[in-house]
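Undergrad: generate a structure from the sequence data that follows.
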Amino acid sequence: MKPVQTLALSIAFAFAATSAVAADKVTTVPVKFAKGASSATMKGSFAGYDSVHYTLDARAGQTMTVTLAGSSNANFNVFAPGDAPGAATALGSNADRGWTGKLPKTGTYTVQVYQMRASARRGEKVPYTITLSIR
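TA: Below is the predicted model:
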């Protein structure tokens, strides 16, 4: 392959990779419970490789419950304070559309709502309802 063709091909691949990453939208939603409440329910939707990150503060030893309804393409992962989607192992995920677990640390937890690659690749729209509870 000629150097000019190699350079053009390299630029095309770099642009394609950058375009794919730039299109992924991450929306962060801070969760605050109403006074006296220990849970909150939110509705939302996203499409493709986009995701929604719900953040909420909790103390070590408390129990978090996450339930997810809506599209069967909606999935979630729960991350401990200091851990991030794609960079750490999730504490829990949506086995049977819900998860309950005792929290190991005090701080801000992240609940990532997303869809698997096969449906994301098709750009499917994902409506969902999520309930987050801390006790």
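Undergrad: could you use CA atoms for every contact and neighbour count after this?
TA: Noted.
Undergrad: what's the closest non-adjacent residue to the most centrally placed residue in the chain?
TA: The residue lying closest to the centre of the chain (Cα atoms, centre = their mean) is Gln112, at 2.1 Å. Leaving aside its sequence neighbours, Gln112 sits nearest to His53 (Cα to Cα, 6 or more residues apart in numbering; 4.5 Å).
Undergrad: second chain to compare with the first, below:
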Amino acid sequence: MSRRTAVFGAFLGLVTLATPLLAQSTSDVRFEAGNYGTMVNGAIIGDEYIDYRLGAKAGQEMFVELNVTDSNGNGSVFFNILPPGSDGLAIYNSSMDGNSVTQALPTDGTYTIRVYQMGNDSDTGKTSGFTIDLSIQ
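TA: Prediction:
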């Protein structure tokens, strides 16, 4: 390997590390007229993650409950709640605090529910189906 190739490879690696992670899938969640909640269904593969976005106001409460419906692994599926403008810092992390929460919302804006797998399921490309019961009041 030439020195030029090695330097370019190292540069490419640094650029890749500096690039923020983007969700492989992003969906805007909307409630039907007159409803304050909905069910979301999905599936996650390996180390990907899925972002579900919805608007809310400061002082409202968001209820999120994630259930694994099927998996060819251990079903290690979790979610984070990211506040408006977050660069990945969560106000709730279900891998630490459980897959059901009623979270008070601190500011107006678009919140993101980021669904992901951890551990062996993430590392070995396992697939897990899930449902999310979601409401804002």
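Undergrad: just to revisit the earlier point, can you pull the contacts of the residue nearest to the centre of the first structure?
TA: Ser51, Val52, His53, Tyr54, Phe76, Asn77, Val78, Phe79, Pro85 (Cα atoms under 8 Å, 6 or more residues apart in numbering).
Undergrad: correct me, but Gly75 of the second structure touches Ser128?
TA: Yes. With contact defined as Cα atoms under 8 Å, Gly75 of the second structure reaches Ser128; the gap is 5.8 Å.
Undergrad: quickly list what's touching both of these two.
TA: Val68.
Undergrad: could you pick out the longest helix of the first structure?
TA: Taking DSSP state H as the criterion, the first structure has its longest helix at helix 3-23.
Undergrad: which bit of the second structure covers the very next helix or strand once past it?
TA: Next along the chain after helix 3-23 of the first structure, taking DSSP states H and E as the criterion, comes strand 26-30. Mapped onto the second structure using TM-score structural alignment, strand 26-30 of the first structure spans residues 24-28.
Undergrad: where along the second structure do the strands fall?
TA: Here the second structure has its strands, by DSSP state E, at 25-28, 37-45, 49-56, 61-71, 77-82, 92-93, 100-104, 109-117, 127-136.
Undergrad: which other helices and strands contact the last one?
TA: Helices and strands in packing contact with strand 127-136 of the second structure are listed as strand 37-45, strand 61-71; criterion 3 or more Cα pairs under 8 Å, 6 or more residues apart in numbering; DSSP states H and E.
Undergrad: need the residues that contact the match of strand 26-30 of the first structure.
TA: The contact list for stretch 24-28 of the second structure (Cα under 8 Å, 6+ apart) reads Glu48, Tyr49, Ile50, Asp51, Tyr52, Arg53, Leu54.
Undergrad: swap the cut-off to 10 Å and go again
TA: 44, 47-55, 110, 112-114 (Cα atoms under 10 Å, 6 or more residues apart in numbering).
Undergrad: quick one: buried ones out of the residues you listed?
TA: By neighbour count, with 16 or more other Cα atoms under 10 Å, the contacts of stretch 24-28 of the second structure hold Ile44, Asp47, Tyr49, Ile50, Asp51, Tyr52, Arg53, Leu54, Thr110, Thr112, Ile113, Arg114 as buried.
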